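> could you look at this predicted model? Sequence included:
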Amino acid sequence: MSEYKLKRDPQEAEKIKAAIVEILEENSKRSQFEIKEELFNKLGFEVSQPSVHRYLTGELSMVKDKEKGWIKAEKEKKEQHRETLSVLLKDFVVERIAPVQLVVLKLEPGYAGLINLHLTEGYSDTVAGSVVMGDGLLVAVKDNEDGETLLEKLGFIVE
């Protein structure tokens, strides 16, 4: 009877991630299957294709670009969050209240969590923290930013 390993040793997982990065430095356009095969054939790591996918997209935060191959996803993710947030804010914000360094958005019921996700991920350089309040969102901005600047970034006209 074979023993099924539920969780990989953290040190081995780090070695696998480092090996994946090295493999992609040689050729960033490799498929997940090719990465899986190279991990086993050259380095002796037995990893399933779904595990390779989790390492790439989850732990290494990578996305596959059609032209460049596997690349870090940070900039692309932020841009996606910002685009989605822009649409959500136009459609669902009912009222906004903006004292300096604190922004309160009154929203259509049920959208505070979704808007909060895109706001905090898309503007992590500006947002210090946020609180979802049923049909509203309380956003604290970092010291070097004020509420009006954040609202301008989000496309609101500040008077």
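Everything's here; your move. Numbers count the residues shown, from 1 in each chain.

> going forward, measure contacts and count neighbours with C-alpha atoms only.
Fine.

> for this structure, just list every one of the helices.
In the chain, helices defined by DSSP state H lie at 10-26, 32-43, 49-53, 74-92, 112-122, 147-153, listed in chain order.

> which of those helices is buried the deepest?
Comparing those by mean neighbour count (mean count of other Cα atoms under 10 Å), helix 112-122 ranks first with a mean of 20.

> in addition, the following structure is provided for comparison:
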Amino acid sequence: MKIASPQELFMRMLSETNSAEKQITRALPKMARAADDPKLVEAFEHHLEETQGQLERIEQAADSIPDIRIKRLKSHAMESLIQEGEELVDATEKGPLRDAGLIAAAQKVEHFEIATYGTLCELAEQLGHTKAKEILAETLKEEKSTDDKLSKLAKQDINKKAG
């Protein structure tokens, strides 16, 4: 698909983000099962609930813009990040070391999402899609919050146990 305008770029990015969030909804339950620390398990389970709401918001953002439809595109970047996390799980025993690695893998995902939603918000603003920007900004805020929670878990407890 050739991209010839900011609107087409926005539509492509929104479609790829939809794919990324769907991939995350499949990965988070596996991450929760692989985790040992109850707080980390809870964080992954909570983020799964948030991610399901984020998928709904992507639809709402698309619906708020005339003549835009989410296309079936695959987020190869998210696929790679998830695969990296799966390989880490396979390479470690259940316990604090794996938990530290799971946090690192999850934060890579969060940082990717923060960058993606930040760009989508800026494009939406540039294109005059005020409602879409508001909807996507809510998700951006959640992604930043999740990243902060993961950092706190790592710093306050899990990384110390792993080391």
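Arrived safely. What you are looking at is a predicted structure, and each value in this text was computed from that prediction instead of being measured.

> how alike are these chains, TM-score-wise?
Here the TM-score for the pair of chains, by TM-score structural alignment, normalised by the length of the first structure, is 0.25; 66 aligned residues with a Cα RMSD of 5.0 Å.

> returning to that earlier point: of the helices of the first structure, which is nearest Val132 of the first structure?
helix 112-122 (5.9 Å; Cα to Cα).

> what packs against the closest one?
helix 74-92, strand 127-132, strand 136-141 (3 or more Cα pairs under 8 Å, 6 or more residues apart in numbering; DSSP states H and E).

> show me what the first one is packed against.
What it means is helix 74-92 of the first structure. Applying 3+ Cα pairs under 8 Å, 6+ apart, one finds that helix 74-92 of the first structure contacts helix 112-122.

> the helix it packs on to strand 136-141, inter-axis angle?
Helix 112-122 of the first structure and strand 136-141 meet at an angle of 20 degrees, taking axes from the mean of the first three to the mean of the last three Cα atoms, to 10 degrees as the criterion.

> roughly how far does the spatially most central residue of the second structure sit from Ile24 of the second structure?
Geometric centre of the second structure, nearest residue: Glu113, 4.6 Å, by Cα atoms, centre = their mean. Per Cα to Cα, to the nearest Å, Glu113 of the second structure is found 11 Å from Ile24 of the second structure.

> do the same with Glu49 of the second structure
11 Å.

> tell me which of those two has more neighbours.
Taking neighbours as other Cα atoms under 10 Å, Glu49 of the second structure and Ile24 compare with Ile24 leading, 23 against 12.

> who's in contact with stretch 39-52 of the second structure?
Outside of stretch 39-52 of the second structure, the residues within contact range by Cα atoms under 8 Å, 6 or more residues apart in numbering are 21, 24-25, 28-29, 31-33, 35, 99, 142, 146, 149-150, 153.

> 7 Å instead?
With Cα atoms under 7 Å, 6 or more residues apart in numbering as the test, stretch 39-52 of the second structure has contacts from Glu21, Thr25, Leu28, Pro29, Met31, Ala32, Ala35.

> isn't Gly113 of the first structure up against Val132?
Yes. Counting by Cα atoms under 7 Å, Gly113 of the first structure does reach Val132; the two are 6.2 Å apart.
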